[in-house]
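Q: give me the fold of what follows.
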Amino acid sequence: MRNAFISGLVKLAETNNDIFLLTGDLGFGVLDEFIEKFPNRYINTGIAEQNMASVAAGLAMNGKIVFIYSIANFPTMRCLEQIRNDIAYHNANVKIVTVGGGFAYGPAGITHHGTEDLAIMRVIPNMNIFIPCDPISAKQAAKDVCNIKGPCYVRLERGGEPIVFALDKEFHLGSLSRLKKGSKFAIISVGSVINEVLEASYQLKHDFNLDVSVYSIYTLKPINAEQVLDIASKHDCIITVEEHNIIGGVGSVICEIVAGSDVSAKVIRLGLKDEFSSVVGSQQYLRKVYGLSSESIESKVKEVIIK
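A: Next up is the predicted model:
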């Protein structure tokens, strides 16, 4: 996913001299093509993410489109004050790109788990939030954030994620993409955990002859509230799945929209409970531990059916 995003960024930079890329002393290998082609538009600020955010804001104030790139929590939580005051307050044209969303850096422990970022970025005015789920949507995200004048947050994962969408798929800001059509139950998710959701949906069909609708969210902010309500009106229950704290993320967004309407669909949130992960391990292992594997998702839907 990260390689597809940077590949898309390189192509954009070939025709737009205002695109700059800053990194916090990482991305070696991934960023090489950009560095080689545009050495004068690349800055390694070192392990100084707060300074990187402020430098990015300064460049943006001078007409540049600036991308900052680092791992999971570092370009968000470590420099939140700079994002709020230097970037978002001035509606600066800075794109905050994180690699390692959710449990992608699971073996590194809680310091590298990106499980509160969506909630934090959501409450910052002027911030747009992109959450690609595969290389196709990641490459499109590079183009879309360039076309938005103002701050954007892009949540990527490490790489190797399966392709979900067709090459000619069109993405629209705010819209949810339907991957499977069903009835009664709809599952809404973000990021590569959508692959666990899809696998669970296939098993539900096999085990219970139950067709479950599956939707992927491309942009969490903005989000098409009318489309969410349309989905809610056509299903008895919506289940949200996210590699993120259940507070403030995708589940909260859907609940907020449904609660402000006369739609009666029930919403069930699957994600990390209000706790830190004290477990280390691969992304797949942590999904099993915290109920985000395909088996866990199928079990939750089964539980709802029985009730």
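
Q: alpha carbons only for contacts and neighbour counts from here, please
A: Fine.

Q: how far away is V193 from V214?
A: Distance of V193 to V214, computed by C-alpha to C-alpha, to the nearest Å: 12 Å.

Q: wait, I meant F165
A: 13 Å.

Q: more neighbours, those two?
A: V214 (24 against 15; other C-alpha atoms under 10 Å).

Q: give me the residues contacting the helix or strand where that one lies.
A: Using DSSP states H and E, V214 sits in strand 213-217. Residues outside strand 213-217 that contact it (C-alpha atoms under 8 Å, 6 or more residues apart in numbering) are 131, 133, 174-183, 185-191, 194, 197-198, 201.

Q: one more to line up against the first:
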Amino acid sequence: MAETARVFTKANYTRAMGRDEVTGTRPTVDAPFGHALAALGAERGDIVGLTADLGKYTDILPFRDAFPSRFFNVGMAEQNLIAAAAGLARTGFTPFATTYGVFASRRAYDFIAIACAHSAVPVKIIAGLPGLTTGYGGTHQAIEDLGIMRLVPGLVVIDPCDATEIAAATRAAAAHDGPVYMRLLRGKVPVVFAPDGFDFAIGKARLVRGGSDVGIVSTGFMTERAIDAADALAAKGIAAGVLHMPCLKPFDAEAVVNFAGKVKRLVTAENHVVSGGLATLVAETLFEAGITRPLTRIGLPDRFIECGAVPTLQKRYRITADDIAAAATGGNA
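A: Now for the predicted structure:
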């Protein structure tokens, strides 16, 4: 993978990366998924790549360039994309099929449920533009895909945090004997977790930091914001823990129960509507364990989001680090 911001050494890293003291930003990696898939392709001849005319915009081009005979563009036909991938999986291949999350979850849902999950074939669906990461409006913003996909029996659902986790989750998905739906952060993706010694296991949470006052349970890129919020809270004398949940299915309920038992209140943070995704899973887990904690949900409302500049929309819909920090203290951002 091409590391673009600075040279990485072990001295640069903690469990969760801090911001660069000069630029104020985290380092980034360009197209971590595509490079991870290309590396897998060099190791395994069964890995094939497919896209529904979105190769450039789902970062699969490094694989295409390395293995053109194992890459297929089916055009703007997402149902055909999944059907073709399922067929390849039935003949001994491990297909990675890329498109936008809205098109996979809305247009190709039945094909994912029946051709992939019901048939238990190892198709890996890589879903771009997760949640509120584009200004293209409701037609392209996959704000309910996690809730939809976690209801499919036998389908692993992953929402990775950063470049490190995307690369590791790509390998884990390839090794998993079954279908996987993974959200994709593309382009220059921030590095939040140290790559040296990083371990990703399907169905396992990651305790980023402990805390005694408030616990933030987060998934996807909201974990980066949860870490920043915890830093801001620490400066005010508030001990905020962060539990990263990269897998919505299977869900690490035990980790949530253990985490909740050590804090006074909880905040969930997700780049998704607050119903059906992470917040719902956490609430269900607490209820089943008989644990009562004040719970504030940070996420998107039950409505289609308009077009606009992404930073403006994210601020309007209150999914920033400041909003998480405010929720952790029971206040408003």
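
Q: what's the average distance of the strand holding V214 of structure 1 to structure 2?
A: Taken over the aligned residues, the distance from strand 213-217 of structure 1 to structure 2 averages 1.1 Å (mean C-alpha distance after the TM-score superposition for structure 1).

Q: so which of the contacts of strand 213-217 of structure 1 belong to helices?
A: Residues of the contacts of strand 213-217 of structure 1 located in helices (DSSP state H): I194, V197, L198, S201.

Q: nearest residue to the equivalent of the third one over in structure 2 other than its sequence neighbours?
A: For L198 of structure 1, the aligned position in structure 2 is I227, judged by TM-score structural alignment. Of all residues not flanking I227 of structure 2 in the chain, V242 sits nearest, at 6.7 Å (C-alpha to C-alpha, 6 or more residues apart in numbering).

Q: helices along the stretch 201-333 of structure 2, start to end?
A: 222-234, 253-260, 278-289, 310-316, 321-328 (DSSP state H, counting those that start in this stretch).

Q: output those helices as a markdown table; include the columns mean neighbour count and distance to A86 of structure 2.
A: Listed next are the helices of the stretch 201-333 of structure 2 as a markdown table, based on neighbours: other C-alpha atoms under 10 Å; distance: least, C-alpha to C-alpha, whole Å:
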| stretch | mean neighbour count | distance to A86 of structure 2 |
| --- | --- | --- |
| helix 222-234 | 23 | 32 |
| helix 253-260 | 18 | 31 |
| helix 278-289 | 18 | 28 |
| helix 310-316 | 15 | 34 |
| helix 321-328 | 23 | 40 |
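
Q: and L184 of structure 2, which of those helices is closest to it?
A: helix 222-234 (13.4 Å; C-alpha to C-alpha).

Q: report the mean deviation for the closest one after fitting onto structure 1.
A: Mean for helix 222-234 of structure 2 is 1.9 Å (mean C-alpha distance after the TM-score superposition for structure 1).

Q: helices and strands around that helix, which ones?
A: strand 240-244, strand 265-273, helix 321-328 (3 or more C-alpha pairs under 8 Å, 6 or more residues apart in numbering; DSSP states H and E).

Q: list the contacts for whichever residue in structure 2 pairs up with G102 of structure 1?
A: In structure 2, the residue paired with G102 of structure 1 according to TM-score structural alignment is G131. When contacts are counted by C-alpha under 8 Å, 6+ apart, G131 of structure 2 touches Q141, A142, I143, E144, N271, H272.

Q: mapped onto structure 1, which of these hold?
A: Among the contacts of G131 of structure 2, the contacts conserved in structure 1 (both residues aligned by TM-score structural alignment, their matches' C-alpha atoms under 8 Å) are Q141, A142, I143, N271, H272.

Q: now, which of those residues sits nearest R316 of structure 2?
A: Using C-alpha to C-alpha, the kept ones among the contacts of G131 of structure 2 come closest to R316 of structure 2 at N271, 13.4 Å.

Q: any idea what that closest one aligns with in structure 1?
A: That one, N271 of structure 2, aligns with E243 by TM-score structural alignment.

Q: from Y202 of structure 1, how far out is the nearest residue to that match once chain neighbours are set aside?
A: Distances taken as C-alpha to C-alpha, 6+ apart put G102 closest to E243 of structure 1, at 4.8 Å, once the chain neighbours are dropped. In this view, G102 of structure 1 and Y202 of structure 1 are 24 Å apart by C-alpha to C-alpha.

Q: K11 of structure 1 matches what in structure 2?
A: So, by TM-score structural alignment, K11 of structure 1 is matched to A39.

Q: redo the helices of the stretch 201-333 of structure 2 as TSV? Include distance to F72 of structure 2.
A: Below are the helices of the stretch 201-333 of structure 2 laid out as TSV (distance: least, C-alpha to C-alpha, whole Å):
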stretch	distance to F72 of structure 2
helix 222-234	32
helix 253-260	38
helix 278-289	33
helix 310-316	31
helix 321-328	39
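
Q: ok now do the most centrally placed residue in structure 1, which residues does it touch?
A: When C-alpha atoms, centre = their mean is applied to structure 1, the residue found nearest the centroid is I131 (2.5 Å). Counting by C-alpha under 8 Å, 6+ apart, I131 of structure 1 touches V154, R155, L156, V190, G191, I217, Y218, T219, L220.

Q: okay, the kept ones among the contacts of G131 of structure 2 in TSV with neighbour count and distance to A52 of structure 2 next?
A: What follows is the kept ones among the contacts of G131 of structure 2, written out as TSV (neighbours: other C-alpha atoms under 10 Å; distance: C-alpha to C-alpha, whole Å):
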residue	neighbour count	distance to A52 of structure 2
Q141	26	17
A142	29	16
I143	28	20
N271	27	24
H272	29	23
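
Q: list just the nearest of the residues you listed to A325 of structure 2.
A: Nearest member of the kept ones among the contacts of G131 of structure 2 to A325 of structure 2, counting by C-alpha to C-alpha, is N271, at 15.8 Å.

Q: list the contacts for G211 of structure 2?
A: Neighbours of G211 of structure 2 in contact, by C-alpha under 8 Å, 6+ apart: A239, A240, G241, V242, K262, V263.
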